[in-house]
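**Student:** coords please:
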Amino acid sequence: MSRRVMTLEQTWADRLGIDSSAAVGDELAARFEHLSRFVLGGEMSPAGKPVSAEAATAYGELWVLAGFLADVRRAMTGPGVEW
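**Tutor:** Take a look at the predicted model:
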């Protein structure tokens, strides 16, 4: 049984539900832009208060971006990587 090796971009295209691995950068940039506008706009509710649907979306975008950065870090610091 052969195992298909996927690039980081292919893996994230699948996770994000987009057709092209070439569009991963644009998709992540758009998510970061929305998240940063939301956070910098000061629209987050205080801790313990209900959050809006947009706040929930921003939190989800933060989770996606954190996952991507963790995968990149693993790829960059994996075995055989020399600096």
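
**Student:** C-alpha only now, for contacts and for neighbours.
**Tutor:** Will do.

**Student:** hang on, isn't A55 packed against M44?
**Tutor:** Yes - under the contact definition of C-alpha atoms under 8 Å, A55 touches M44, with a separation of 6.5 Å.

**Student:** this one as well, want them side by side:
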Amino acid sequence: MKRTHVVSLEAVWADRLGIDSTEGVGDELAARFEHLSQYVLCGGMPPRGKAGSAEAATAYGDLWVLAGFLADARHVINGQETAR
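**Tutor:** Below you'll find the predicted structure:
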């Protein structure tokens, strides 16, 4: 029989983000969203076809993290497990 260890969404993401406490997950995700939105909305994005910068790589990483969190949140809402 396979045993299931239930872990909260916050605990999974605290682990993924390298945060010691689940209380900081919301703040970290909000900061990443703010950085990404400022980069996109305030003209930080280079024109299409132009080489990006380190900030562009960071913004892409922020987008990747936020998309992953939203996918996991959708799984939780649908009653599915979140992989650790």
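
**Student:** Can you pull the residues that touch both of A55 and M44 of the first structure?
**Tutor:** Here A55 of the first structure and M44 have F38 as joint contacts, going by C-alpha atoms under 8 Å, 6 or more residues apart in numbering.

**Student:** ok, the aligned residue in the first structure for W13 of the second structure - how many residues close by?
**Tutor:** Taking TM-score structural alignment for the superposition, W13 of the second structure sits opposite W12 in the first structure. Number of residues near W12 of the first structure (other C-alpha atoms under 10 Å) recorded here: 23.

**Student:** P46 of the first structure now?
**Tutor:** 8.

**Student:** The second structure: which residue goes with that one?
**Tutor:** So, by TM-score structural alignment, P46 of the first structure is matched to P47.

**Student:** Where does that match sit: helix, strand or coil?
**Tutor:** On the three-state scheme (DSSP: H, G, I helix; E, B strand; the rest coil), P47 of the second structure is labelled coil.
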